[in-house]
Structure formats: C-alpha cells, structure tokens
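1. Please find the sequence and the predicted model below.
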Amino acid sequence: MHDYNERYRRQMMMKDFTPEKQEKLKNASVFVGGIGGLGGATAAYLASAGIGRLVISHYGNLTETNMNRQLLMDINRVGEPRVDIAYENLMKINPDLKLEMHNVRLNDENTPELIKHCDIAMSARPNFPERLSLNKACVDKGIPMIEAAMDDMNGYLFTVMPHETPCLACNMPADDKDWKELGFGVLGAVSGTIGCLAAVEIIKIITGHGEPLNGRMMFIDFMKMRTVMPKLNRNPQCPVCSHK
C-alpha cells in the first residue's frame, strides 16, 4: 500500500498548491499523442505528478536510434512495440496510474474516439497530418490541447483552448510536404525540456494553478538560450475553428 499523501507531500508544499488541486490531478484523464523524446517526458512527469489516467498513442517498434532521447524505452527490447515498453516503465513510476495504450497513428477517424473521455490532450507526433487530426478532434470536442514540438536546437509550445484561442490550423493550415518525419536532428535534452514544459502546462490547466499559454507561443532557441513569446493570431477563415 502506497502512502498517497507522503508521495505528493513535496508537491503540496508549493505555495497555494492545495490537497484539492492534487485531487484534481488524481481525477484527471490526459491524452498524449506520441511518447518519443518529447511526449515520453510529458507522460513520465504527469505520471509522477499523480495524474489518474493516461491514454497514449504511439505507433511502431523500438529501434536503437530512439535511445538517445526516449527515456521510457529499454535498449534490451529493441524490436518490441514502444507502447508495451512505455506501459511497464510508467507503471513503475506510478503503480496507481490507469493506462490505456494504442499502437496506432492518429487520423481523422480514430482520434475522436481516442480522446473521447479525456480532459486535455498533448500533441507530440513528428508529422503534421497526425498533429492536425488531433487539433481538429480537440476543437470539435472542446478539449484543450497542448501543441509542443522541437527541431534541432529549437522548440516551442502553446495551448489551444477551443472557442477561445487560435488553433494549430490557424497558423499551419496544411501538411508541409517537404517535412520528413525522421529527417530532423534531435538532442534528447532539448526534446525532454519541451516535454517537461508541456507537463507543467497540463498540470496548470487541470488544477487552475497558474496562467496557461492561451494564445501565446513559447519559442526557445537553445543555441542562444533565448526565449520569445509571440502572440498567435486566429484565422477568421480557419477550416477547423472559424465556424465554432
């Protein structure tokens, strides 16, 4: 038997982070689309913070090239489905966690069903079609979404609040045909940093503890350790959110 209050005691020592806020985490359900270097860090820190339920999608088997950044993985299990490896390691972090794993790519047909009972979603897939499918499903269902990504030594995140803020499609309305899913450089510490920031944003939104990135992007240039916070504009002709 695990002592719930003792496990999260240091968390509840934060100013104004009440037991009621911790209880909100326990009762929350979060969808994480992708558990690679970025989404894996998000999932791990949500589990350690006491999120009650995680629904995770990630397609494919573990390769050795994943190991420079995907800390939920195990080098001894190359060739196995990543969702199976992540399941075991997340349960080691928090054995009380309810986990639902899906070895699938996101598309317009399956995404609405995957996020159906979730309170918030996080986008971490390395391609535009899956990100746009998740964005559309979240806007349609009124579910907040954290959009987080990295490329080389750059990373960004912002929060999509359906009916309130610009959505992903407002600023990126179509797939980038020049983008190669495995064609960009990754430093594990960069993807992990963005993933941790996404976890913080999710925890803030669930608990009401702090001000989320509504309508603003946090962009980090890790080469110069420079952060900029541009305001995002809503597209009045957006095919996803303009009619809402």
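-> Noted; the coordinates are in hand.

2. From here on, just use CA atoms for contacts and neighbour counts.
-> Fine.

3. so Val190 makes contact with Met150?
-> Yes: here Val190 lies in contact with Met150, judged by C-alpha atoms under 8 Å, at a distance of 7.4 Å.

4. what do those two both touch?
-> Counting by C-alpha atoms under 8 Å, 6 or more residues apart in numbering, Val190 and Met150 have no common neighbour.

5. Just give me the neighbour total for Glu100.
-> 14 (other C-alpha atoms under 10 Å).

6. er, Met218 I mean
-> 18.

7. Using the three-state scheme, assign Glu88.
-> What DSSP: H, G, I helix; E, B strand; the rest coil gives for Glu88 is helix.

8. for whichever strand or helix holds Leu99, packing partners?
-> Here Leu99, judged by DSSP states H and E, is contained in strand 98-102. Packing contacts for strand 98-102, counted by 3 or more C-alpha pairs under 8 Å, 6 or more residues apart in numbering; DSSP states H and E, involve strand 53-57, helix 82-93.

9. rerun that using 6 Å as the cut-off
-> Where contact means 3 or more C-alpha pairs under 6 Å, 6 or more residues apart in numbering; DSSP states H and E, strand 98-102 is packed against strand 53-57.

10. what's in contact with the strand it packs on?
-> Residues from elsewhere that reach strand 53-57, judged by C-alpha atoms under 6 Å, 6 or more residues apart in numbering: 29-34, 97-103.

11. Checking my notes, Met67 in a helix, right?
-> Yes: applying three-state DSSP, one finds Met67 inside a helix.

12. what's around it, how many residues?
-> Met67 has 17 nearby residues by other C-alpha under 10 Å.

13. Could you tell me how far it is located from His163?
-> Counting by C-alpha to C-alpha, to the nearest Å, the gap from Met67 to His163 is 39 Å.

14. Check Cys118 too.
-> Distance from Cys118 to His163, by C-alpha to C-alpha: 18 Å.

15. hold the first one in mind and look at this next one:
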Amino acid sequence: MAEIVTEERYVRQIPIMGVEGIQKLKQSRVFVGRCGGVGGTVINYLIRSGVGHLVCAHGGKIVPEYLNRMQLAYESDVGRPCVDAFKDKTDAINPAAKITYVPQNITEIENLDEILGGVDIVIDAHPLFEERYALNAAALRLGVPMVSGAMYGDEGYVFTIIPRKTACLRCLYPERPKFWNDIKVFPALGMGPGIVGCTMAREAIELLLKGTSPLSGRMMHFDLTDMDFAVLEMPKTTCNH
C-alpha cells in the first residue's frame, strides 16, 4: 500500500511538470530559514509537491500565540522545542522527504555557509531584518537564488533574488524599517502568512524546475484589507552585489 501511495501521490502534477519535473524535485535540496506561519506553509507545500531534501532552521519552543498561523504547530505542542513539533508534522505529511532540522535561528548559526552548501535555493521566511540580511548576504556570497517573503498585518509580499542579476533585499531595504523591530508586536492573522508561504512555494518550484520564476526581480504585493494584489518591478540599485 505504501508503494501505491508513493506512486500516486504526484499523479495530478504530471500535466503541469511532467514525470521529469517530479524527478527533478525529488533530487532538489532547499534551505528554509524559519518554519513559522510563512516558512511552515512553504515546507508543507514543498514536501507535498515532492521536494526531496529540506534543511530547516528554527530555534525556540512553541508558545500559544504561534497557534493562530503556524501550520506545523498544534496546541499539544506548546512548550516543546519547535523543531521537534515540526518534525512530527512533516514526517506525517510525507515520510519520503528528507528534512534536516537545525534548532537555531539563522543569526545564531556560526557555520551558515557550510549548512547552505549544496542547496539549490534558499527560502527567507524570517520575521526579523537581522536574520533576513544575514541570509541575503549568504545567498549572494554563495550565488544561490533566494525567495524572500514577509507579511505585516493584512499586507504581504514575495520576491525572488537571482544573485548578480536582480535586485536583492538590500536594494529594497538598505536599512531596517523602524516599524519592524520586534517579533512580538507585529500583527498577524493566519491567512496573510498562508498566502505568502504558498506563493513562495510556487516560486521555489519554478526556480527548481526552470532556473527562473515570475517574480525574479519583481515583487508581488497584496493588501487583504481591500483585496488589492499587484506585481511591481524591483530596480537593482548600486548595493555591492
């Protein structure tokens, strides 16, 4: 029965990416920084789609306020290390996916370049700009494409960075926005992170299959208050990359 499930799991994807695409995803390796409302959604759909190996970094323990938006955290997980709770869910979603969990946030990781070694793309799902800048710099240094996404209240955005070709995070935000300085106070409703995470997962699959994507050098921005969605050009600045 397990073999039948494995064979049939991806049957509806064949018209979209072909058998060759499914095999390519199975051989792909993706880094995900933070696995919360945004990153957990990315992980959920990447492993459901057949991405074979993920490296996921997230520190701390599950607290009650995570539960309104994190797909990989349940009420019974409160007090557990985040990576232990997440592993239970991802093992149940797709046991064939290999997921390496790093129980630290990115700014606590000393051997970041080593951890990123061999990945095909990186996913920036971090809530804090210190973390986002660190991953942006590492991706540029290693020449690895990065899909970046974030939300604040009812607003969210996603864009993709192709090193040396497109704008990067520093082009968009040369300095950290003053209003985005505390992970504990920014507003969040589960649908916003979900939309951001789903969009990032689709971008990641496009990158893995084709080496480019609709949001390479462009930003999708939305505001759920009035259901306004737009795709904006991201000009490359003179930042040193």
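-> Nice, thanks for sending it over. Values in this document were obtained by computation on a predicted structure and should not be read as measured data.

16. What are the buried residues along the helix or strand just after the strand holding Leu99 of structure 1?
-> Next helix or strand after strand 98-102 of structure 1 toward the C-terminus (DSSP H and E): helix 111-114. With burial defined by 16 or more other C-alpha atoms under 10 Å, the residues of helix 111-114 of structure 1 counted as buried are 111-112, 114.

17. helix or strand for Ala43 of structure 1, which one?
-> In the assignment (DSSP H and E), Ala43 of structure 1 maps to helix 39-49.

18. ranges for the strands of structure 2?
-> Assigned by DSSP state E, structure 2 shows strands spanning 29-33, 53-57, 98-102, 121-124, 146-152, 155-161, 218-223, 228-233.

19. Could you save these as a markdown table and add columns showing distance to Lys89 of structure 2?
-> As requested, the strands of structure 2 are exported to a markdown table (distance: least, C-alpha to C-alpha, whole Å):
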| stretch | distance to Lys89 of structure 2 |
| --- | --- |
| strand 29-33 | 16 |
| strand 53-57 | 13 |
| strand 98-102 | 11 |
| strand 121-124 | 19 |
| strand 146-152 | 22 |
| strand 155-161 | 25 |
| strand 218-223 | 29 |
| strand 228-233 | 31 |
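
20. Please identify the most buried of the ones you listed.
-> Highest mean neighbour count among the strands of structure 2 (mean count of other C-alpha atoms under 10 Å): strand 121-124, with a mean of 28.

21. for the residue nearest the centre of structure 2, what are its contacts?
-> Structure 2 has Ile123 as the residue nearest its centroid, 3.8 Å off, counting by C-alpha atoms, centre = their mean. Counting by C-alpha under 6 Å, 6+ apart, Ile123 of structure 2 makes contact with 31-32, 146-147.

22. let's go with 10 Å and repeat that
-> 30-35, 39, 42-43, 56, 132, 135-136, 139, 145-149, 160, 197, 200-201, 203-204 (C-alpha atoms under 10 Å, 6 or more residues apart in numbering).

23. same question, Ala86 of structure 1
-> For Ala86 of structure 1, the contact set (C-alpha under 10 Å, 6+ apart) comprises 35-36, 40, 43-44, 56, 58, 70-74, 92, 101.

24. Ile183 of structure 2 and Leu142 of structure 2, how far apart?
-> From Ile183 of structure 2 to Leu142 of structure 2 the distance is 28 Å (C-alpha to C-alpha).

25. So for these two, which sits in the more crowded spot?
-> Leu142 (14 against 10).

26. Setting aside sequence neighbours, what's the nearest residue to the more buried one?
-> Asp113 (7.7 Å; C-alpha to C-alpha, 6 or more residues apart in numbering).

27. Is the one you found in contact with Gly143, as I believe?
-> No: using C-alpha atoms under 10 Å, Asp113 of structure 2 is not in contact with Gly143; the gap is 11.2 Å.

28. Show me which residues of the longest helix belonging to structure 1 are buried.
-> If you go by DSSP state H, structure 1 has its longest helix at helix 188-207. Under the neighbour-count criterion of 16+ other C-alpha under 10 Å, helix 188-207 of structure 1 has 188, 190-207 buried.

29. Equivalent analysis for stretch 103-116 of structure 1, please.
-> Buried residues in stretch 103-116 of structure 1, counted by 16+ other C-alpha under 10 Å: 103-107, 111-112, 114-115.
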